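Colleague: I'll drop the sequence and a predicted model, then ask my questions.
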Amino acid sequence: MIRQALSDWSSEADIGITVRHVDADQIELRRAEGFTIGMRTLGDGRGVEDSTFTLGRIVNNRIGLDIWCATATAWNTSIRYYGGHFAQATGVNAAQDRFGVRLGNEVGACFHHNRHAFDAPNFELRQAGSNIAIPFLNQTSGSAIIARNMRMEACSPLAARHTAGAQDCECDIA
């Protein structure tokens, strides 16, 4: 999915791909480019769980992959992610903050995103000046968010920012 004109990142309703209600599936994302949110996995009334995603190019999005819950009865848990090239071209919305992966939820929705395992993601988020460019933004109280063998180039010095009660999370930078 490639957006015809690059988004200005002003609206989180600008989503390239939304995946909802998968269980024990194999999903391949080849490309999501030019949106505020490249791809969102959405727990909405039901959940996203026990699946495997193979990630390709996720470029020029404010948030590359958004792991999200919209309702209290939803869930987003126990997912394996392989690869993923989360990148920004030089000069794309350069003054704005950007994130490779965000784990979050609507107010009052499920906030326990557990056991998301990332193997060998590549982050080139183009931190420039005062903006921040962080691979992982975790706004949940989930546990066991694991990133192994991740690459960080042109990112802020932090591999992850946690703004809620997440625990037992780990980032292994190659």
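Modeller: Good, I have the coordinates. Residues are numbered from 1 along each chain as shown.

Colleague: When you work out contacts or count neighbours from here on, use the C-alpha atoms and nothing else.
Modeller: Fine.

Colleague: how near is the closest residue to Cys171 other than its chain neighbours to Arg80?
Modeller: Taking CA to CA, 6 or more residues apart in numbering as the measure, Cys171 lies nearest to Ala147, with 4.7 Å between them; neighbours along the chain are not counted. Relative to Arg80, Ala147 is positioned 10 Å away (CA to CA, to the nearest Å).

Colleague: Can you report how many residues neighbour the residue nearest to Cys171?
Modeller: A count of nearby residues for Ala147, using other CA atoms under 10 Å, gives 20.

Colleague: A further structure is provided below for comparison with the first:
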Amino acid sequence: MKIKSSLLIGTACIAVFACQTNKYTEQDRITSTKNLNSFVDSVEMAVKASPTHDWSVIDSRFDSLESRADKVYKDLKAESTEVDLIETRYDTVIENAKRTEENFQKTAEMHLQNVEKWWETTAKEPTAKRAITIANIESTTKESLNWLEKNFNNLKEESREKYNKFISEMGKI
């Protein structure tokens, strides 16, 4: 009798484990993939709109969405090729965006140096002559000032401070 009871209980346990369903559904897989893909789309658009970003926040959000998708795919024992392709696309977008940001910062530094050199020369002149010089500012320096003004919000804090200093000093004349 004990053997029959043990066999019945064992069979019931096996049946329960064998019939156990996955934690996630196919809809969860579709949603997690869609969310991950949409996030990469939004990052792609954001990096086109602005050259500077908080990469740690972006990477953290991507990692969270990717982790969720990985869990769903693993639970459903589904092939994760689609997630892998999205991850590859994300890596490419980020790599290109960081290169663009680096080029932007180099361009900003070049413009700041141009204005700085011009200002060092101009500041040595007497006030009256300096005012005439500023009024007749050379085209490359004017171009640098315009570029810096246009891209002010994307500049690093240090670059913004330098730009504001030049503008302030020129305004005193």
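Modeller: Good, I have the coordinates. Worth saying up front: this structure is predicted, and the values here are computed from it rather than measured.

Colleague: What does the superposition give as a TM-score?
Modeller: TM-score of the superposed chains, computed with TM-score structural alignment, normalised by the length of the second structure, equals 0.23; 60 aligned residues with a CA RMSD of 4.4 Å.

Colleague: shared neighbours, Ala147 and Arg80 of the first structure?
Modeller: When CA atoms under 8 Å, 6 or more residues apart in numbering defines a contact, the residues bordering Ala147 of the first structure and Arg80 alike are 117-119.

Colleague: Quick check: Tyr82 of the first structure touching Phe53?
Modeller: Yes: look at Tyr82 of the first structure against Phe53 with CA atoms under 8 Å: they come within range, at 6.3 Å.

Colleague: For the second structure, give the helix that spans the most residues.
Modeller: helix 81-123 (DSSP state H).

Colleague: Give me the next element, helix or strand, following that helix.
Modeller: Read in the C-terminal direction, the helix or strand following helix 81-123 of the second structure is helix 127-135, with elements assigned using DSSP states H and E.

Colleague: Next, the angle helix 81-123 makes with that next one.
Modeller: Orientation of helix 127-135 of the second structure against helix 81-123 (axes from the mean of the first three to the mean of the last three CA atoms, to 10 degrees) gives an angle of 150 degrees.

Colleague: so what secondary structure elements neighbour helix 127-135 of the second structure?
Modeller: In this structure, helix 127-135 of the second structure packs against helix 81-123, with contacts taken as 3 or more CA pairs under 8 Å, 6 or more residues apart in numbering; DSSP states H and E.

Colleague: If we use 6 Å, what do you get?
Modeller: For helix 127-135 of the second structure, there is no helix or strand it packs on, judged by 3 or more CA pairs under 6 Å, 6 or more residues apart in numbering; DSSP states H and E.

Colleague: Show residues contacting that helix.
Modeller: Surrounding helix 127-135 of the second structure, the residues in contact under the criterion CA atoms under 6 Å, 6 or more residues apart in numbering are Thr122.

Colleague: Name the residues of the helix or strand following it that are buried.
Modeller: On the C-terminal side of helix 127-135 of the second structure, the nearest following helix or strand under DSSP H and E is helix 139-150. Within helix 139-150 of the second structure, the residues that count as buried by 16 or more other CA atoms under 10 Å are 141-142, 144-145, 148.

Colleague: Stretch 165-173 of the second structure too?
Modeller: Within stretch 165-173 of the second structure, no residue is scored as buried using 16+ other CA under 10 Å.

Colleague: Can you give the distance of it from its chain's centre?
Modeller: Mean C-alpha position of stretch 165-173 of the second structure versus that of the full chain (CA atoms, centre = their mean, to the nearest Å) differs by 34 Å.

Colleague: who touches that stretch?
Modeller: When contacts are defined by CA under 6 Å, 6+ apart, stretch 165-173 of the second structure is touched by no residue outside itself.

Colleague: one more time with 8 Å, if that's ok
Modeller: For stretch 165-173 of the second structure, contacts defined as CA under 8 Å, 6+ apart pick out 115-116, 119, 127, 130-131, 134.

Colleague: what packs against the helix or strand harbouring Thr41 of the first structure?
Modeller: Secondary structure here is read from DSSP H and E; on that basis Thr41 of the first structure sits in strand 37-43. Where contact means 3+ CA pairs under 8 Å, 6+ apart, strand 37-43 of the first structure is packed against strand 15-20, strand 63-69, strand 75-77.

Colleague: Of all those strands, which one comes closest to Glu49 of the first structure?
Modeller: Distance to Glu49 of the first structure, taken as CA to CA, is lowest for strand 75-77 among those, at 5.0 Å.
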